[in-house]
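Novice: sequence and predicted structure below; questions after.
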Amino acid sequence: MKIKFKRKRLVANLIISIIWITFGTYNIVDEDHLRWTDYGYLILGVLYFGQYLHDLTYQYLTIQDGIIKKNGLYGYWKKINMNDITWIKKFAGDYTLKTEQKEIKINTDLIDKKALAELDKILGALNLPSEKTPFTNPNPVQS
C-alpha cells in the first residue's frame, strides 16, 4: 500500500521544474556568451523534474509485508518493521515512530487526506499501550 503525497506537492515540483528548464534553455539558446549559471538553471530544472518523477512513482510511504518505508530520493530511504514499533509520538500533526534502534518522522502535511486516514487506521491497529500511542480513546465507552 502506498501513502500518497498531496497532489499540490507533485504539481508544484512539476511547475518549478518546467520553469527552471525553460529558463535554462532560453539562456543557453539566446545568449552569445554562455556562463556556467546558464547550465545550472537547466540542471536545477532536471533535478526538480527527477524529484517529481520519483515522488509520483514511489509516493511518500510504502507499507508492505509489515514494513513501513519512507521513500526518499537519492537512496535516503528509511524503513522500520511495524512489529518493532514501541512508541508513536504525535507532535504538531507529525508522527514519530520509534523502535529500540530506529526512528522515523512522518510529516502529515505532505500526505493526501484519504491516505492519512488509512495511515491512521493502520497505526491505530498496532498493539501498543495507551500511553505510547495517540490513537487510543482516553474515555472508553463502557457498557
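Specialist: Thanks, I have the structure now.
Novice: going by C-alpha atoms from here, please, whenever you check contacts or count neighbours.
Specialist: OK.
Novice: gap between stretch 31-38 and the chain center?
Specialist: Averaging C-alpha coordinates over stretch 31-38 and over its chain gives two centres that are 36 Å apart (C-alpha atoms, centre = their mean, to the nearest Å).
Novice: actually, stretch 70-80.
Specialist: 9 Å.
Novice: same check on stretch 23-43?
Specialist: Its chain's C-alpha centre lies 32 Å from the corresponding centre of stretch 23-43 when counted by C-alpha atoms, centre = their mean.
Novice: any idea which element the spatially most distant residue from the centre of the chain lies in?
Specialist: The centre of the chain is farthest from one residue, D32, which by C-alpha atoms, centre = their mean lies 41.8 Å away. Under the criterion of DSSP states H and E, D32 resides outside all helices and strands.
Novice: distance of it relative to R7?
Specialist: Note on D32: its distance to R7, by C-alpha to C-alpha, to the nearest Å, is 40 Å.
Novice: ok, which stretches of this protein are helices?
Specialist: All helices of the chain, identified by DSSP state H, fall at 7-30, 36-58, 113-124.
Novice: can you list the ones you listed in TSV and add distance to K78 and mean neighbour count?
Specialist: Putting the helices of the chain into TSV (distance: least, C-alpha to C-alpha, whole Å; neighbours: other C-alpha atoms under 10 Å) gives the following:
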stretch	distance to K78	mean neighbour count
helix 7-30	20	16
helix 36-58	13	17
helix 113-124	17	15
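Novice: also this one, for the comparison:
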Amino acid sequence: MKIAFKNRRIIINSLLGAAWLIIGLSYFLNGEGLKWKTFAVLTLGIVYVVLATSEYYYKYITITDQQIRINQFPGKKINIDEIISAGYYADDYTLKTAHKTMKILRSQINPKDLPKFELFFNNLTSKLKAAEPLLSYERK
C-alpha cells in the first residue's frame, strides 16, 4: 500500500521550482552572463523540481507485509514484526521498535489516502494491544 503526499506540498514545490528557474533564466536574458548567482538560482530551481517529481512518483509512505518505509530524505524503514508500540499524539503517528522510532505526520498524508492509513494503524494498534497490553497504548 502506498500513501501519497498532500497535493498542496507537491504543487508548492513545483511552483517554487518553476519560479527559481524563471528567475535564473531571466539572468541570462538580462545579459548578466555566467555568474555564480545565476548557477545558484538555477540549481535551486532544479532541486525543487526534482523534489516535487520524486514526491509525486515515490509517495510518502510505502507499507508492505514486512515493513513500513518513509520515502523522504533521509529515508526510514522499520519492520512491522519488530514494532512494540504505536500511538497517536499531536498530529503524529508514532511507531516504536526496540531501537528505532518512526514519526509519520498526519498533515503530510493525502486526504484520499488517510482512511486507508488510519485503518492500517488501527489494525496494528489492536494487534499490539492484544499481544502485549502493557507495552502499547491506544489512540486517544
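Specialist: That came through, no problem. On a predicted model such as this, the values are computed, not experimentally measured, just so you know.
Novice: which one of the helices of the first structure lies nearest to K98 of the first structure?
Specialist: When these are compared for distance to K98 of the first structure using C-alpha to C-alpha, the nearest one is helix 113-124, at 12.2 Å.
Novice: ok now the closest one, how far from the chain's centre?
Specialist: Between the centre of helix 113-124 of the first structure and the centre of its chain there are 14 Å (C-alpha atoms, centre = their mean).
Novice: hmm, back to that, tabulate the helices of the first structure (CSV), appending distance to T99 of the first structure.
Specialist: Output for those, formatted as CSV (distance: least, C-alpha to C-alpha, whole Å):
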stretch, distance to T99 of the first structure
helix 7-30, 29
helix 36-58, 24
helix 113-124, 14
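Novice: nearest to F91 of the first structure, of these?
Specialist: Between F91 of the first structure and the helices of the first structure, the shortest gap by C-alpha to C-alpha is with helix 113-124, which sits at 14.4 Å.
Novice: find me the equivalent region of the closest one in the second structure.
Specialist: Taken onto the second structure by TM-score structural alignment, helix 113-124 of the first structure occupies residues 111-122 there.
Novice: check contacts around the residue nearest the centre of the second structure.
Specialist: Residue closest to the average C-alpha location in the second structure (C-alpha atoms, centre = their mean): Y60, at 3.8 Å. Shown in contact with Y60 of the second structure (C-alpha atoms under 8 Å, 6 or more residues apart in numbering): 2-5, 70-72, 108-109.
Novice: now go through these and say which are in strands.
Specialist: For these, the ones inside strands are 2-3, 70, with DSSP state E as the criterion.
Novice: A131 of the second structure: which of these is nearest?
Specialist: I70 (25.4 Å).
Novice: ok, now which ones touch the closest one?
Specialist: For I70 of the second structure, the contacting residues are 60-62, 76-77, taking C-alpha under 8 Å, 6+ apart as the criterion.
Novice: so how do I select the buried members of these in ChimeraX?
Specialist: Here is the ChimeraX command that picks out the buried ones among those, judged by 16 or more other C-alpha atoms under 10 Å:
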select :60,61,62,77
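Novice: hmm, which of the contacts of I70 of the second structure are common to the first structure?
Specialist: Counting by both residues aligned by TM-score structural alignment, their matches' C-alpha atoms under 8 Å, the first structure reproduces these contacts from the contacts of I70 of the second structure: 60-62, 76-77.
Novice: can you name the two of the residues you listed that sit furthest apart?
Specialist: Farthest-apart pair in those is Y60 and K77; separation 11.9 Å (C-alpha to C-alpha).
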